[in-house]
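A.B. asks: Sequence first, then the predicted structure:
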Amino acid sequence: MAVVLDLLKKDTRPRHPEKAHRPDQPILRKPEWIRVKAPGSPKWAETNRIVKENKLVTVCEEAGCPNIGECWEKKHATFMIMGDTCTRACAFCNVKTGRPEALDPHEPENVAKAVEKLGLRHVVITSVDRDDLADGGAQHFADVIHAIRARAPGTTIEILTPDFLRKDGALEVVVKARPDVFNHNLETVPSKYLTVRPGARYFHSIRLLQQVKELDPTIFTKSGIMVGLGEERNEVLQLMDDLRAADVDFMTIGQYLAPTRKHHPVIRYVTPAEFNAYATTARAKGFLLVSSTPLTRSSYHADEDFAKLKAARLSSNAG
């Protein structure tokens, strides 16, 4: 039986009083096309056990991802490093905000052990924002990458990083560790940053992605946005152009789902036909790969997508 996103959360109590957003507009009913099955299969349970045994945090749980049942069934998980507390308070995000604890020096090795036990072909590593750290956590990202390479050399590594705003030299540290895919999400169009992503800067994020390619052209770059936050179609198309100007390879587009009533409201549910139209346009603009569906998330089907990225690059070079 299908259940909606709200039933997938570990804790339905309000977690973010500082993110309170009480809109006048009514809460919209979720359409059938974004309903998902509840998790609970034996393989899901095994993934859950390995995560817990290694004392790891996953964005799958923290963000209340609607795809957790499908992904953990396939032993896919996105590990969230540097704790479960973010230094920023984005209006869309379900991760709690506050003062983070000190970094766990054992975390890189624990993540690597879990990757090895799960037998992952491809792993996604993300993090909370750590504005409290001098390098924004860049060295910790590098340490995790090195630990995975040592224990699971056959595993390809995708990272989803914060913006390292005002952290000089941080990006270079992460790129030097040579992840296979460098992902940094724009999240929304620039006109929505003040209300949706107030701690970030749109053009800084664009420049970050561009710099990755300048530092190491062999690394695939990736970025994603949510729609349904009140953006206009022409704004999304301009954002696509901005990403292509930064030579970004892969773009993801998914439906925004409000984690709680305290968060930014869903302004509308974008139809599957509109997502298909966005995908067609993005491909025409030159992205090597595009994922645009209501349930698309940054790391959804990441391992399959990495294989497609490599094939697309080979095809492009051959042409």
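C.D. replies: Done, it's in.

A.B. asks: Please count neighbours and contacts with C-alpha atoms only from this point.
C.D. replies: Fine.

A.B. asks: For this structure, which segments count as strands?
C.D. replies: For the chain, the strands defined by DSSP state E occupy 2-3, 36-37, 78-81, 85-86, 96-97, 122-127, 156-160, 181-183, 220-227, 250-255, 289-292.

A.B. asks: Dump those to JSON lines, plus distance to residue 265.
C.D. replies: Listed next are the strands of the chain as JSON lines, based on distance: least, C-alpha to C-alpha, whole Å:
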{"stretch": "strand 2-3", "distance to residue 265": "20"}
{"stretch": "strand 36-37", "distance to residue 265": "20"}
{"stretch": "strand 78-81", "distance to residue 265": "25"}
{"stretch": "strand 85-86", "distance to residue 265": "21"}
{"stretch": "strand 96-97", "distance to residue 265": "18"}
{"stretch": "strand 122-127", "distance to residue 265": "24"}
{"stretch": "strand 156-160", "distance to residue 265": "25"}
{"stretch": "strand 181-183", "distance to residue 265": "25"}
{"stretch": "strand 220-227", "distance to residue 265": "12"}
{"stretch": "strand 250-255", "distance to residue 265": "12"}
{"stretch": "strand 289-292", "distance to residue 265": "21"}
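
A.B. asks: next, the one to line up against it:
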Amino acid sequence: MTVKPDWLRVKAPQWERVGNVKEVLRDLALNTVCEEASCPNIGECFKAGTATFLIMGPACTRACPYCDIDFEKKPQALDPTEPERLAQAVHRMRLNHVVITSVNRDDLPDGGASQFVKCIAAVRKISPQTTIEVLIPDLCGNWNALEMILQAAPEVLNHNTETVPRLYRRVRPQGNYDRTLELLQQTRQIAPKTYTKSGIMVGLGETDAEIRQVMQDLRTADCDILTIGQYLQPSQKHLQVNEFVHPEQFAAWKVFGEEIGFLQVVSSPLTRSSYHAEQVRELMKRYPRNRG
């Protein structure tokens, strides 16, 4: 495994704050992508008292070779108590902004959309001031399921692009680049006042020109927010890192993204889809959309 450069080293978390968050998660029997996907920012986020909740998991129906979420376990039936437990965690952690994501559930007719809706409703009921971001799978192109989620009115709809089209077959074999773009376009048409977001990981062999083309494609789909971060190999069985991209390149992509019209670009080696996601609240103040 390639040695990480200095700019990818993170400080060990302070256990006191991390432990408090873990206690809430364990007490309510909840999963987080922070833990299941081995996120490098877990210490910082748990210390800040935030987490990205992973619903309908932890077993995934897809086997993306970059991802550390388990795909070997058999997916379980949806838990009807999960939405209420998640809402209780949001309340106990006093979150101003919550990110709710999921594993892929291609075994379900609606891809799990109904569970997203229930989770949104449960959070709204006891934490009405908390803004909600959902990071969803592609739902196998089921736009009726997408509309179901959007009717629950999350403030942000996030769906990751992950990589450039040339690398999709190797990196995201069960995904589809055009379907990802269409999902974002459909979101804009169905819910024009919802903020849309997507993310890219780099260091898998893509070129600067390819990344810029993906950014242009996302803007054509009217995507509002973009995250760009360095891919890190979770284990020896996952895809190897092709390159550790220098922070200056991430800064250049941020400038380019802002020039072509993204409302926000978060671009750095340690950026992940939900990293500092609460900053969207400030963005919503700068670029308000009357949601009626």
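C.D. replies: Structure's in. What do you need? All values reported here derive from a predicted model rather than from experimental measurement.

A.B. asks: Superposed, how do the two chains score by TM?
C.D. replies: Once superposed, the chains reach a TM-score of 0.97 (TM-score structural alignment, normalised by the length of the second structure), with 289 aligned residues with a C-alpha RMSD of 1.3 Å.

A.B. asks: could the strands of the first structure go into a markdown table alongside mean neighbour count and distance to residue 198 of the first structure?
C.D. replies: Shown next, in a markdown table, are the strands of the first structure (neighbours: other C-alpha atoms under 10 Å; distance: least, C-alpha to C-alpha, whole Å):
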| stretch | mean neighbour count | distance to residue 198 of the first structure |
| --- | --- | --- |
| strand 2-3 | 12 | 32 |
| strand 36-37 | 18 | 30 |
| strand 78-81 | 23 | 22 |
| strand 85-86 | 20 | 14 |
| strand 96-97 | 22 | 14 |
| strand 122-127 | 22 | 18 |
| strand 156-160 | 23 | 19 |
| strand 181-183 | 25 | 20 |
| strand 220-227 | 24 | 15 |
| strand 250-255 | 24 | 20 |
| strand 289-292 | 23 | 25 |
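
A.B. asks: Check whether residue 265 of the first structure really touches residue 227, as I assumed.
C.D. replies: No: the criterion here is C-alpha atoms under 8 Å, and residue 265 of the first structure misses it with residue 227 at 11.7 Å.

A.B. asks: Among the strands of the first structure, which comes closest to residue 47 of the first structure?
C.D. replies: Residue 47 of the first structure lies closest, by C-alpha to C-alpha, to one member of the strands of the first structure: strand 78-81, at 11.4 Å.

A.B. asks: what stretch of the second structure does that closest one fall on?
C.D. replies: With TM-score structural alignment applied, strand 78-81 of the first structure matches the range 52-55 in the second structure.

A.B. asks: And that stretch against the first structure, how far off on average?
C.D. replies: Averaged over the aligned pairs, stretch 52-55 of the second structure sits 0.2 Å from the first structure after superposition, using mean C-alpha distance after the TM-score superposition for the first structure.

A.B. asks: quick one: contacts of that stretch?
C.D. replies: Outside stretch 52-55 of the second structure, the residues that touch it by C-alpha atoms under 8 Å, 6 or more residues apart in numbering are 30-34, 82, 86, 98-103, 274.

A.B. asks: Out of those, name the two that are farthest from one another.
C.D. replies: Within the contacts of stretch 52-55 of the second structure, 82 and 274 form the most distant pair, 20.7 Å apart (C-alpha to C-alpha).

A.B. asks: Tell me which of those two has more neighbours.
C.D. replies: For residue 82 of the second structure and residue 274, the more surrounded residue by other C-alpha atoms under 10 Å is residue 274, and the numbers stand at 23 against 19.

A.B. asks: Give the aligned equivalent of that one in the first structure.
C.D. replies: Counting by TM-score structural alignment, residue 274 of the second structure lines up with residue 299 in the first structure.

A.B. asks: who touches that match in this structure?
C.D. replies: Counting by C-alpha under 8 Å, 6+ apart, the residues that residue 299 of the first structure touches are 78, 124.

A.B. asks: at 7 Å what do you get?
C.D. replies: Applying C-alpha atoms under 7 Å, 6 or more residues apart in numbering, we find residue 299 of the first structure in contact with residue 124.

A.B. asks: Equivalent analysis for residue 253 of the first structure, please.
C.D. replies: With C-alpha under 7 Å, 6+ apart, residue 253 of the first structure has these contacts: 224-226, 291-293, 296.

A.B. asks: 10 Å - rerun?
C.D. replies: Residue 253 of the first structure is in contact with 187-188, 223-227, 236, 275, 278-279, 290-298, counting by C-alpha atoms under 10 Å, 6 or more residues apart in numbering.
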